[in-house]
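Asks: predicted structure and sequence below. I'll ask about it afterward.
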Amino acid sequence: MVVNAPTTPPARIRIVGTSGSGKSRLAEDVAARMHIARLELDAVFWDAGWTYRNLEEARGRVRAFLAAHPEGWVADGNWNSRLRGLMEPGTAGGADVVVWVDHPRRVVMWRVLRRTLRRGILREELWHGNRESVRSWLKWEPEDNIIRWAWTSYPGMRRRMEARIAAGDPVLRLRGQREVDDWVRSLAAGPAA
C-alpha cells in the first residue's frame, strides 16, 4: 500500500482504476460503511444510446453533488478530461484522497472478461438504457470493446498514477484485494443515515 494521503480519515474519496479493477464495487462498500453519498461518474457522463451527456450539464451534476454533500462523499470513475479538475484534491469541495485500485493486469483482465460476459449474455442495463453488446466483443478499436479498452488503458493508467504519487499528490494505491479489503475495514463507520 503506497500512500501520500493525509493522516486524518478521508471524508471525500475519489476512486480510480482501470476498467474492471473494482472501482464501483469498492465505492459501494465505502458508501455503505461510512454512510456517505456515492456518485458513479459513468452515470453522469454517459447518456442514452452510448452518447456523451452534454459536458456543461454533466459538470453541473457533479457540482450539485459536491454542494449537496460537503460532509463527505465517494465517487468512482476516471473521466479526468471531462471533469477538468472538478473533484481534485486541493479544489473547493474536492477529494481528500484519490484511491487508486491497482490490481495486477491478469486480475483486471479476468474480472473485465467475466463481467463483460455476464452483462452481454444477461443484457444487464448499465446507465440510461445502455447495455454492453455481445457484438462489441469482436470490434478491434478499444473505444468500442471494453475488453480491449481495459488491456490498452492499463499501462497508461499506471504511468499517470505513479507520476501523481511521485509528485506528492494525496493518492492511496491499493495493490490486490487484500489491501482493498483491509482499507475498507480501516474506515470508520459513519452514523446511520
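Replies: Cool, got the structure. As the structure is a computational prediction, the values presented were derived from the model and not from experiment.
Asks: contacts, neighbours, all on C-alpha from now
Replies: Fine.
Asks: wait, Gly17 sits on Val101?
Replies: Yes - using Cα atoms under 8 Å, Gly17 makes contact with Val101 at a distance of 5.1 Å.
Asks: overlap in contacts of those two?
Replies: Lys23 (Cα atoms under 8 Å, 6 or more residues apart in numbering).
Asks: okay, now the residue lying closest to Ala188 once chain neighbours are set aside: neighbour count?
Replies: Among residues not flanking Ala188 along the chain, Met34 sits closest, at 6.4 Å (Cα to Cα, 6 or more residues apart in numbering). Met34 has 20 neighbouring residues, counting by other Cα atoms under 10 Å.
Asks: what about versus this one:
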Amino acid sequence: MILGPNDAVYRRPSRIVVAGTSGSGKTTLSARLGSLLGIEHIEIDSLYHGPNWTPRATFESDVEEFIARPSWVTEWQYHAVRDRLADRADLMLWLDLPRRTVMRQIVIRTLRRRFGRRELWNGNVEPPLHRIFFDRDHIIRWAWRTYPRTAERVRHGSLRRPELTIVRFESHREVNAWIAQRLVPTESS
C-alpha cells in the first residue's frame, strides 16, 4: 500500500527501509530516523564495501544478522538483499525526488567527499573527478542512469508484499512535515 505524506501510519515503526535513487538522501534520512526513534541505523554501504571498493564476502550474512533484530533502519539497496530487507521491514519510506534535485545533491555530495578526502567505508574515498568521463559506474553517472529503476522496484515491492506500508515523498519539505507530524512527540503525547 503506497501512501502519501499526509496519510496516517497506524503504528510506530521499528524496522524501516528507506528507498530512493543514489543521492536522494537515503542515508541521511535513515540516520535521522534512527536518532529520532532511538533505533539502530545500519548504513548498508558500510556492510557492502570492503577495501578498494570490493564487495565484502560477509555482506549477506551481516544483513541477515541485523534484520533478525527487533528494530533497525537502513537504506533499501543491493539486489542480493533488497527483497529480504523489504520482507522484514514494517515501513518503507520512498524518496521519490525530482531527478534535478537528486542530481544536484549527488554532485554536491561527491564534490564534498572528493575535495575533503573523506573516508567512506573501510578506507575508501571518492575516486578522482575525471573518472566520471571514463567510468560508466561513477556514482554521478550511476545516479543518472538508474534514476527510473527505484520507482519500478518500489511498485514491484508493493505488489510482492502488499501489506508493507510505503510512504512516498516528492520533496524534502514533505519528509520534514511527515516527521514533525507523525514521529516527533508533542507535549500532549
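Replies: On my side now, so go ahead. It should be emphasised that the depicted structure is a prediction, and the values quoted were computed from it without experimental measurement.
Asks: quick one: the residue nearest to Ala188 of structure 1 from Pro170 of structure 1, how far?
Replies: 20 Å (Cα to Cα, to the nearest Å).
Asks: now Ala189 of structure 1
Replies: For Ala189 of structure 1, the distance to Pro170 of structure 1 - Cα to Cα - is 22 Å.
Asks: who has more neighbours, these two?
Replies: Pro170 (20 against 15).
Asks: what range does stretch 23-36 of structure 1 cover in structure 2?
Replies: Counting by TM-score structural alignment, stretch 23-36 of structure 1 lines up with residues 26-39 of structure 2.
Asks: tell me which other helices or strands whichever helix or strand Ala75 of structure 1 is part of touches.
Replies: Assigning secondary structure by DSSP states H and E places Ala75 of structure 1 in strand 73-76. Applying 3 or more Cα pairs under 8 Å, 6 or more residues apart in numbering; DSSP states H and E, one finds that strand 73-76 of structure 1 contacts strand 12-17, helix 23-34, strand 37-40.
Asks: mean per-residue distance, the top helix by length along structure 1 versus structure 2.
Replies: Using DSSP state H, we find that the single longest helix of structure 1 is helix 146-166. Here the mean offset of helix 146-166 of structure 1 against structure 2 after fitting is 1.7 Å, by mean Cα distance after the TM-score superposition for structure 1.
Asks: what span of structure 2 lines up against whichever helix or strand comes after that helix?
Replies: Using DSSP H and E, the helix or strand that follows helix 146-166 of structure 1 towards the C-terminus is strand 171-174. Per TM-score structural alignment, the counterpart of strand 171-174 of structure 1 in structure 2 is residues 166-169.
Asks: how close does the matching stretch sit to structure 1?
Replies: Mean for stretch 166-169 of structure 2 is 1.3 Å (mean Cα distance after the TM-score superposition for structure 1).
Asks: chain center to that stretch: distance?
Replies: Its chain's C-alpha centre and that of stretch 166-169 of structure 2 lie 12 Å apart, by Cα atoms, centre = their mean, to the nearest Å.
Asks: counterpart of Ala143 of structure 2 in structure 1?
Replies: By TM-score structural alignment, Ala143 of structure 2 lines up with Ala150.
Asks: on that earlier part again, what residues does the match of strand 171-174 of structure 1 touch?
Replies: For stretch 166-169 of structure 2, using Cα under 8 Å, 6+ apart, the contacting residues are 1-5, 91-97, 158, 175.
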